[in-house]
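Undergrad: What follows is a predicted protein model with its sequence.
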Amino acid sequence: MEYSQSWYIIKRSTEKCEIVSSEPAPEDDTEIIEKWGPFTKEEAISRRIGLIRTGKCQPV
């Protein structure tokens, strides 16, 4: 049986978007502006590139 992991894109107060492998812990929510997901790893990478290209995020 293959294990499927969920990935999220989070935008922090620094305007940078990161890909994280699990849902952010509630104590981290204070600096998180937006969150997208869950995605597969490949889809998260593609979507983050799209968010950077559209100006919604800054590269890390």
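TA: Received, thanks. Numbering: from 1, shown residues only.

Undergrad: C-alpha only now, for contacts and for neighbours.
TA: Will do.

Undergrad: so where's the longest strand in the chain?
TA: strand 32-39 (DSSP state E).

Undergrad: Comparison target, given below:
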Amino acid sequence: MSSQPDTWYIVQQSDGQCDITHTQPEDASSPASPTPKQWGPYASQAEAIAHRIGLIRAGHCRPR
């Protein structure tokens, strides 16, 4: 059993769409690759989905 809490993140892809992931995104180690925008952590997947909808409505993410 894991001692880490159940956390969710929103990560913006290079095409502007945002994905919801269960693991914390890795920081880009290469200076040539830009660090993607990310939001979170969120306590549940439902909370992350609700925030992603808000990001789409605010124009920060493209809808699928």
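TA: Ah, there it is. A quick note: this is a predicted structure, and the numbers were derived from the prediction, not measured.

Undergrad: After superposition, what is the TM-score?
TA: The TM-score (TM-score structural alignment, normalised by the length of the first structure) is 0.76; 58 aligned residues with a Cα RMSD of 2.4 Å.

Undergrad: now for the longest strand of the first structure, which elements pack on it?
TA: Applying 3 or more Cα pairs under 8 Å, 6 or more residues apart in numbering; DSSP states H and E, one finds that strand 32-39 of the first structure contacts strand 7-12.

Undergrad: Helices of the second structure, start to end?
TA: Counting by DSSP state H, the second structure has helices at residues 45-57.

Undergrad: and Trp45 of the second structure, what is it in contact with?
TA: Check again: residue 45 of the second structure is Gln, not Trp. Counting by Cα atoms under 8 Å, 6 or more residues apart in numbering, Gln45 of the second structure touches 7-8, 20.

Undergrad: So what does it match up with in the first structure?
TA: In the first structure, Gln45 of the second structure lines up with Lys41, judged by TM-score structural alignment.

Undergrad: same check, this time on Thr7 of the second structure
TA: Aligned counterpart of Thr7 of the second structure in the first structure: Ser6 (TM-score structural alignment).

Undergrad: Next, count neighbours for Thr14 of the first structure.
TA: Other residues lying near Thr14 of the first structure total 12 when counted by other Cα atoms under 10 Å.
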